[in-house]
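Peer 1: compute the structure for the input listed below.
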Amino acid sequence: MRKLLLAFLGLLTLIVAFPSITLKFYQLINPPQIQSAGTIVKMYNHQTQKIESIPLEEYIVGVVAAEMPASFPVEALKAQSVAARTYIMQRILPGGVKNSRYSGADVSSDPRDGQAWISQEEMEKRWGKLKYLEYFYKIKWAVDSTSGQVINYKSQLIFPAFHASCGGSTENAEEVWVAALPYLKGVDCPYCTDPSPKKQVTYTLAEIDQKLKTNLSAIPVSTVKTNAIKITKETSTGRPKEIQFGNKEYPATLLREILKLRSTRISWNINDDKITFTTKGYGHGVGLCQYGAKGLAEHGKNYEEILKHYYTGVEISSMK
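Peer 2: Sure, this is the predicted structure:
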């Protein structure tokens, strides 16, 4: 009896002191299969072009694998798991958000329709056989550890917006979309760890004219540099909200789409007949910053602390 007690205490010490050992032990006793409590997601799969019925937790694993690098810390993956579950439960629960694009489906696998999803076969293809085992177990651990958990604001499921990197601070929802949401407020993001925060895209003035229906190429370059392009309105975090090109004004969110820019943290430089746009961050900048979540996790924050940092005034609760 004494030996059994000592063995148990030794295992408990290892689990507390070395979380990675806990993960390895979990991997040994859990084969790579995903269990579900019974909730089914009807997803339109863009690869098969069919509606597939997928157990909820299996669906969440596929979303996390598609939306966040598996190399990120487990606490960041947990945060992404809860956000992904909240998103889909909005579409499954009675009275929730309806999917109108694919009749009979709750959601699709295309990130342009909401959030991405990949199969286990695609995971193995992307990561290779050895990395697949490591990363699959890691993501499954994150999903299982948060099973049934969702994000609420005043007892209502939130819209869990997320993006890759914010460039230092997130944005208020109303600065990007029409509606203001009390839990989607801009916050500082001190540990945004995006390894390539700045990206540049260059266009000729003639190309800009073609894309934006302007006449910049007909204006002297000196005038273009000094007066033809300017920020006319900024957001509360200092991002451009509206930018004027000649006699036309564009929302920064629309410019990001038309010019294929990574974010709305936009600056530019004009040299001869070319304009180079420099952006910082990646995505719309609202809600959870994925690289910021990685940084917070690396600085000791758990997934609940991460979620409550990016979603103001929320609570994490269980559906069970």
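Peer 1: CA atoms for contacts and neighbours, from now on please.
Peer 2: Fine.
Peer 1: the stretch 201-320 of the chain: helices as residue ranges?
Peer 2: Taking DSSP state H, counting those that start in this stretch, the helices of the stretch 201-320 of the chain run over residues 205-212, 221-223, 252-258, 290-298, 303-310.
Peer 1: could you also give me the structure for this second sequence? I'd like to compare it with the first:
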Amino acid sequence: MKEPKVEVGILFEPQIEFILLAPYHVSGKEVNGKQTVTYNEGKILWNGRQYDELVFEPLQESVASFELLDVTIGINFHWERKEDQRFQGSLKIIVENGKLTGINVIRVEDYLTSVISSEMSATASLELLKAHAVISRSWLLANLSGLQTDKLQLPVGNDTMRNKNANQDNAANCQPSTADCQLKWYERDSHTHFDVCADDHCQRYQGITRASTDIVRQAIAATRGQVLISEGRICDARFSKCCGGAFEEFQYCWEDIKYPYLAKQRDYLTGNEKTAPELPDLTQESEADRWIRTSPEAFCNTTDKKILSQVLNNYDQETTDFYRWKVEYTQDELSALILKRSGIDYGQIIDLVPVARGTSGRLWKLKIVGTKKTLTIGKELEIRRTLSPSHLYSSAFVVDRAEVSEAGIPGRFILTGAGWGHGAGLCQIGAAVMGEQGYKYDEILLHYYIGASIDQLYD
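Peer 2: The predicted model follows:
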């Protein structure tokens, strides 16, 4: 097969300003310089005329680029901000949800060069960068519905979670299903007019804004066309910042599907499986409590700034504790926060009760007990969103109540937690440590994606 192109949603605003830094053509015209497009009566207003769609294509793709102004990055995260970003390839403008959407159309390998530099530092080790190139390519190509090759048929249709809508509200695992339990999970396939977005919702993609290095380009070239395969399908290669010492399984974060390559395992190798420390059953509350309150040995249990700088860009390094962390709320802070984030008035919060945990100790069901209402919520991201102004680092936490009144109302809540992100698939910090310890990229990949193999889809 030939190298595909990917459409990446970058900007969603009533007005988009951009600068064409080389000659582009659109609707038979050659244009360059600063441009402004505005949403107007369901159309795109540009240079006094209305359009249903605009596509700015470079005259010379290899040397052309454009700059989008005021792109929001880190949407809903604690470090959310705006910046100007530069891209190669084409710029497509469409009308969507009462706004304009700016879409970058670019070749897969060029897209990956940016993703690797955006997701982590371009100074990371070669083996880590190669591993990340393979998983980013795998996740992307598994999302391009209908893509076929002479080697395999990619998952398309109702047999894959990719057809599920984002922000699903599914209470099938709650009894009763609506009265006292609400399960939601947030998928990455909510986009209907482009393939992926450019933020953490999919994969961080910031064009050529952050200068790529020779080692990034080397990692992309060395793994060109390579993807992870399991049971004849491209793997849904999830990844997160820090698993916290144990891998999470897919079904505890998203739809109730068990993928064999996203399975329970400790983030630790000794070279001898017989002597490797056994992973406790973290679905059991007593074991999870002990695990989270201690700091077990794991690849991702590191404070080495040199290693962390390979994975964490400047804004990520604003987060200092991630393997084990602590958050405290007063009663007033927590009750107000939960009301704001969920829209549900629980009254004063009496307790946060663990109901069900996954294989990494992450909660996928949490009961919120209030003076006005009691409700069990999940899955993991919904719990994290409800208990933080942005996103709690993870849902692998235990709760201590303090300053409890005679009426049983705590004055303070202390959340002690483990890890950063959902914990399924590759652990970026653990993989960085493995790279520093001399593991090759295929060894890193097959540690995190159990039983998978590496195949090449195109040259």
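Peer 1: what TM-score do we get after superposing?
Peer 2: In this superposition the chains share a TM-score of 0.74, using TM-score structural alignment, normalised by the length of the first structure; 262 aligned residues with a C-alpha RMSD of 2.3 Å.
Peer 1: deepest-packed of the helices of the stretch 201-320 of the first structure, please.
Peer 2: helix 290-298 (a mean of 25; mean count of other C-alpha atoms under 10 Å).
Peer 1: quick one: distance of stretch 38-52 of the first structure to the chain centre.
Peer 2: Taking the mean of its C-alpha atoms, stretch 38-52 of the first structure sits 21 Å from the chain's own mean (C-alpha atoms, centre = their mean, to the nearest Å).
Peer 1: which among the helices of the stretch 201-320 of the first structure is found nearest to residue 270 of the first structure?
Peer 2: Counting by C-alpha to C-alpha, residue 270 of the first structure lies closest to helix 221-223 out of the helices of the stretch 201-320 of the first structure; the figure is 8.2 Å.
Peer 1: any idea what residue 72 of the first structure aligns with in the second structure?
Peer 2: Aligned counterpart of residue 72 of the first structure in the second structure: residue 124 (TM-score structural alignment).
Peer 1: just give me the neighbour total for its match.
Peer 2: Using other C-alpha atoms under 10 Å, residue 124 of the second structure has 24 other residues around it.
Peer 1: wasn't it part of a helix?
Peer 2: No. Looking at residue 124 of the second structure with DSSP: H, G, I helix; E, B strand; the rest coil, it is coil, so not inside a helix.
Peer 1: what strand or helix carries the residue nearest to it when sequence neighbours are not counted?
Peer 2: Leaving aside its sequence neighbours, residue 124 of the second structure sits nearest to residue 310 (C-alpha to C-alpha, 6 or more residues apart in numbering; 4.3 Å). Per DSSP states H and E: residue 310 of the second structure is located in helix 305-311.
Peer 1: buried residues in that helix?
Peer 2: Neighbour-count burial for helix 305-311 of the second structure flags 307-311 (criterion: 16 or more other C-alpha atoms under 10 Å).
Peer 1: try stretch 50-69 of the first structure
Peer 2: 51, 53-69.
Peer 1: cool, and stretch 347-356 of the second structure?
Peer 2: Buried residues in stretch 347-356 of the second structure, counted by 16+ other C-alpha under 10 Å: 347-352, 354, 356.
Peer 1: what is the nearest of these to residue 334 of the second structure?
Peer 2: The nearest one, if we look at these relative to residue 334 of the second structure and count by C-alpha to C-alpha, is residue 349, at 7.4 Å.
Peer 1: that closest one reaches residue 335, doesn't it?
Peer 2: Yes. Here residue 349 of the second structure reaches residue 335: they are 5.8 Å apart, a contact under C-alpha atoms under 8 Å.
Peer 1: same for the helix holding residue 310 of the second structure, what does it pack against?
Peer 2: Using 3 or more C-alpha pairs under 8 Å, 6 or more residues apart in numbering; DSSP states H and E, the elements in contact with helix 305-311 of the second structure are helix 428-436.
Peer 1: where in the first structure does the helix it packs on fall?
Peer 2: Taking TM-score structural alignment, helix 428-436 of the second structure hits residues 290-298 over in the first structure.
Peer 1: and the matching stretch against the second structure, how far off on average?
Peer 2: Compared with the second structure after fitting, stretch 290-298 of the first structure has a mean deviation of 1.1 Å; criterion: mean C-alpha distance after the TM-score superposition for the first structure.
Peer 1: hmm, who's touching that stretch?
Peer 2: 68, 72-76, 79-80, 162-166, 189-194, 303, 306 (C-alpha atoms under 8 Å, 6 or more residues apart in numbering).
Peer 1: same deal with stretch 229-243 of the second structure?
Peer 2: Contacts for stretch 229-243 of the second structure (C-alpha under 8 Å, 6+ apart): 135-136, 138-139, 141-142, 152-155, 227-228, 261, 267, 300, 322-323, 360, 418-430, 449, 451-455.
Peer 1: what helices and strands are in contact with the helix or strand encompassing residue 116 of the second structure?
Peer 2: Using DSSP H and E, the element containing residue 116 of the second structure is helix 108-119. Taking 3+ C-alpha pairs under 8 Å, 6+ apart as contact, the helices and strands that helix 108-119 of the second structure lies on are strand 5-13, helix 126-143, helix 214-222.
Peer 1: how much space between residue 246 of the second structure and residue 382 of the second structure?
Peer 2: Distance of residue 246 of the second structure to residue 382 of the second structure, given as C-alpha to C-alpha, to the nearest Å: 21 Å.
Peer 1: residues contacting residue 448 of the second structure?
Peer 2: Residue 448 of the second structure neighbours (C-alpha under 8 Å, 6+ apart): 261-262, 425-427.
Peer 1: now the first structure: which of those match?
Peer 2: Comparing the contacts of residue 448 of the second structure with the first structure on both residues aligned by TM-score structural alignment, their matches' C-alpha atoms under 8 Å, the contacts found in both are 262, 425-427.
Peer 1: which non-adjacent residue is nearest residue 243 of the first structure?
Peer 2: Residue 243 of the first structure sits nearest to residue 231 (C-alpha to C-alpha, 6+ apart), 4.4 Å away.
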